[in-house]
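# Sequence below, structure please.
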Amino acid sequence: MLPLNPALAATFRPPVMEARRWLEGLTFPPERPLINLSQAAPVEPPPEALRRAMAEAALQRPDAHLYGPVLGRPDLREAVARDWSRAYAGTIRADEVAITQGCNQAFCAAIQTLARAGDEVILPTPWYFNHKMWLDMQGIRAVPLRCGPGMLPDAAEAARLVSDRSRAIVLVSPNNPSGAEYPAELLRGFFDLARSRGLALVLDETYRDFDAREGAPHDLFADPDWGDTLIHLYSFSKAYRLTGHRVGALIANPARMAEVEKFLDTVAICAGQLGQIGAAWGMANLRDWLAGERAEILARRRAMAQGMAALPGWRVKGCGAYFAWVEHPFAMPAPELAQRLLRQAGVLLLPGSMFMPADDPEAARHLRIAFANADRDGIAALMRRLEAFRP
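So this is what the prediction gives:
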């Protein structure tokens, strides 16, 4: 028997892939097709103009097929620095931006620079499962921070969890899986806590383009010393439907960027060139199109909230960006309920147990609904099926 890394072996399997395995052997009649709300990703390709720009680059630009700089193409790094500086009323330089193979890799890179086996990282629950998986693989303890009303974590409660092994606090806003949009003052509270205790605040803003609020979601980049505390993560996958091209971003101070470069060079050398070209083209040309995408997601959010409010016994705990975090009314654990909903109602959702510690009793009561994968007619169909469902 070959050796096996025990930390990797102890890490749970990818939840979305587990849910897909539930589909094996099942069929769904044409009059009641599967409603798949398990994965938070666009199901349509990028807009045609973006695809044409990428196709032209593939044909006309030899560098689109070669290794590029480890930290990303200069034009994309400069565009991110410029746009983020304007959006957040702060100062971000291109040398403080790294382009990664998706936001998951950005998270892995950030944690690799911060912590080692035996250290601790504070994660609000429910957490994004890939964050928990990476910490588990590295032998880093994820310290759960339970969210309160509105699915918001509390900095004072987090302060009580800080130990001499703590290295970072991780926040996701708008949140996956709860959809909660963290107020600016909440983020400032966590920033101040992290700074006072010598920790990093890792802020994942993958879904910032679909925040219902206008203007900057926080003012952390306006702090002249933001780089001493803040590491910011972003994904181009949702904004421009570039999921298959894996393009993300990490923003940190230059000293940390030197460490990030070591990690990225080792695991990927560089992010894919075509995806980076597409992201830069999208930033320059798709502002109005992206505004339309945001408006559509916000309309789906309203439809989701209104539909759930009319369902007896169901309770929406958080709703925003791509997600609703809901409490179900049935006397069975969420994993069993999720599989019954699939078999009896043709609805694929993820149970709360995939986003929370195994010993948390709240996990059995909740489901995540990735409603951005359904249009408003699809959301209406979901409501009819949930209303008619009898376990």
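# can we go C-alpha only for contacts and neighbour counts from here?
Fine.
# Met17: which element?
Element membership for Met17 (DSSP states H and E) is helix 15-21.
# how close does Phe371 sit to Tyr207?
Counting by C-alpha to C-alpha, to the nearest Å, the separation of Phe371 from Tyr207 is 14 Å.
# Compare the two and say which is more crowded by neighbours.
Counted by other C-alpha atoms under 10 Å, Phe371 and Tyr207 do not tie: Phe371 has more neighbours, with 29 against 23.
# quick one: contacts for that one?
Leu37, Arg300, Arg301, Met304, Tyr322, Phe323, Ala324, Ile379 (C-alpha atoms under 8 Å, 6 or more residues apart in numbering).
# In TSV: the residues you listed, plus secondary structure.
TSV is the format used below for these (DSSP: H, G, I helix; E, B strand; the rest coil):
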residue	secondary structure
Leu37	coil
Arg300	helix
Arg301	helix
Met304	helix
Tyr322	coil
Phe323	strand
Ala324	strand
Ile379	helix
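# from these, which single one is nearest Pro46?
For those, the minimum distance to Pro46 (C-alpha to C-alpha) is 17.4 Å, reached by Tyr322.
# Can you name the residues that contact the closest one?
If you count contacts by C-alpha under 8 Å, 6+ apart, Tyr322 has them with Ala40, Asn176, Gly179, Tyr207, Phe210, Ile297, Arg301, Ala370, Phe371, Ala372, Asn373.
# Spatially nearest residue to it, not counting backbone neighbours?
Distances taken as C-alpha to C-alpha, 6 or more residues apart in numbering place Ala372 nearest to Tyr322, at 4.8 Å, with adjacent residues excluded.
# To check against the first, give me the structure of this:
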Amino acid sequence: MEAVQSPIIPIVGELIRNTPGTISLGQGVVSYPPPPEAIELLPKFLSEESNNLYKQVIGIPPLIAAIQAKLQSFNGIEIKDDNCVVVTAGSNMGFVNAVLTITSPGDEIILNAPYYFNHEMATIMAGCHPVIIETDENYQLRVDAIEKAITPKTRAIVTISPNNPTGVVYPEASLRAVNELCRERGIYHISDEAYDYFTYNGVKHVSPASFPGSSKHTISLFSLSKAYGFASWRIGYMVIPSDLLVSIQKVQDTILICPPVISQYAALGALQSSPKYIQENISKLAKVRSAVLDSLQKLEGICTIAPADGAFYFFLKVHTSMDTFTLVERLIKEYQVAALPGTTFGMNQGCYLRVAYGALQQETAKAGIERLVTGLKNIL
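Take a look at the predicted model:
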């Protein structure tokens, strides 16, 4: 455990608490609450006496049915005999389930940098080795480099689209190339799609598990935390090859027994809510994104901002030799604005900041970005 990095969000959170008035552009959550339909199902949960007991390890049947309908209509993923759904306590748990199921100690998992830090942490905790592949200057996949990194110990390639921490969306061609590579080499494609609803400018999300012939080697991870304002309710789900189900049940039963049933009822209500709920919230977020991007343009010459048409992040390459965490500390203490250091996402060469705007209303986000712009201009 000493080899595992400490999660950065609590560390930055402590700095924020010690600097009252700080606007946080750090943690990746949304500002809006769950839909009313999620709350309306809670009395039904409370009225059924047996709900104090453990339920199915993989999730309650009504929720699984609702998830299957969502996967079919939005992601183009059809659940048949060769794949199945497992409800989890968030998509982070889905990743841990997958890694513990498909690896043995000493195996390798390919991550694309900048990576989601919990993926790297979970890989090391499982006794495996993260193999880090750099993306290009716009944080897009370099499929040729991924292919060269595959060894006899490789068990999976991980992709995140829309991406955390960069906000980029991988094109269908890149995802198809990675998925086909996994099929050819007999390894798994772990596709993290926690931000599948969050795309802008007409960009469409693509789920690798929707590709023909992909079911037996594709593990897809989803979450209600972002799209439905469910962060603390801890509900996500996986689409997995059916032949992994017995092993994943072993992992989930050991760690969790079953996903929190009260949260599963709320999730069922959320998935039954009107499509307008997500559409209107994403539309509001798009306006925040536009205002943030306008303000960030003032950093031309100080930062490079790659195109980002997804999630609710921008990943800034700061043109400085200053230590990244030192910069983060100074921005909090001197300018009362917080961002996350790129080092926690595997970017150890150069100075990078992840800026998150999903948790803020438009005016607060604009104020936070203005503080960031002012701070970077004065510090550098």
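# all helices for the stretch 251-391 of structure 1, in order.
Assigned by DSSP state H, counting those that start in this stretch, the helices in the stretch 251-391 of structure 1 fall at 254-267, 273-285, 287-309, 334-340, 376-388.
# Leu299 of structure 2 against Val373, yeah?
Yes - counting by C-alpha atoms under 8 Å, Leu299 of structure 2 does reach Val373; the two are 6.4 Å apart.
# between the two, who's got more neighbours?
Using other C-alpha under 10 Å, the more surrounded residue of Leu299 of structure 2 and Val373 is Val373, with 21 against 17.
# quick revisit: generate TSV for the helices of the stretch 251-391 of structure 1, with distance to Gln112 of structure 1 as supplementary columns.
Output for these, formatted as TSV (distance: least, C-alpha to C-alpha, whole Å):
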stretch	distance to Gln112 of structure 1
helix 254-267	8
helix 273-285	23
helix 287-309	32
helix 334-340	32
helix 376-388	40
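# of all these, which lies closest to Ala19 of structure 1?
In terms of C-alpha to C-alpha, the element of these nearest to Ala19 of structure 1 is helix 334-340, at 8.7 Å.
# How about the closest one, which residues are buried there?
Of all the residues in helix 334-340 of structure 1, those buried under the rule 16 or more other C-alpha atoms under 10 Å are Ala334, Pro335, Leu337, Ala338, Gln339, Arg340.
# Now the helix holding Met17 of structure 1 on structure 2. Mean distance?
On superposition with structure 2, the mean distance recorded for helix 15-21 of structure 1 (mean C-alpha distance after the TM-score superposition for structure 1) is 1.3 Å.
# Onto which residues of structure 2 does that helix map?
Aligned by TM-score structural alignment, helix 15-21 of structure 1 falls on residues 8-14 of structure 2.
# just stretch 275-282 of structure 1 next, same as before
Aligning stretch 275-282 of structure 1 against structure 2 (TM-score structural alignment) gives residues 263-270.
# ok, average deviation of that stretch from structure 1?
On superposition with structure 1, the mean distance recorded for stretch 263-270 of structure 2 (mean C-alpha distance after the TM-score superposition for structure 1) is 1.0 Å.
# equivalent range in structure 2 for stretch 254-264 of structure 1?
Taking TM-score structural alignment, stretch 254-264 of structure 1 hits residues 242-252 over in structure 2.
# Other residues contacting that stretch?
Contact with stretch 242-252 of structure 2 is made by 57-58, 81-84, 88, 97-98, 100-101, 216, 258, as judged by C-alpha under 8 Å, 6+ apart.
# By neighbour count, which of these wins?
Neighbour counts for these, by other C-alpha under 10 Å, peak at Thr88, which reaches 28 neighbours.
# what does it align to in structure 1?
By TM-score structural alignment, Thr88 of structure 2 lines up with Thr100.
# Without its sequence neighbours, what residue ends up closest to that match?
Per C-alpha to C-alpha, 6+ apart, closest to Thr100 of structure 1 is Gly248, 4.8 Å.
# residue contacts, the alignment partner in structure 1 of Leu53 of structure 2?
The equivalent of Leu53 of structure 2 in structure 1 is Leu66 (alignment by TM-score structural alignment). With contacts defined as C-alpha under 8 Å, 6+ apart, the neighbours of Leu66 of structure 1 are Gln273.
# how near is Leu66 of structure 1 to Leu342 of structure 1?
Separation of Leu66 of structure 1 from Leu342 of structure 1 (C-alpha to C-alpha): 44 Å.
# Check Met356 of structure 1 too.
Distance, Met356 of structure 1 to Leu342 of structure 1, using C-alpha to C-alpha: 21 Å.
# neighbouring contacts of stretch 181-193 of structure 2?
91, 147, 154-162, 178-179, 207-208, 214, 217-223.
# which bit of structure 1 covers it?
The aligned range for stretch 181-193 of structure 2 is 193-205, by TM-score structural alignment.
# With that, I have no additional questions.
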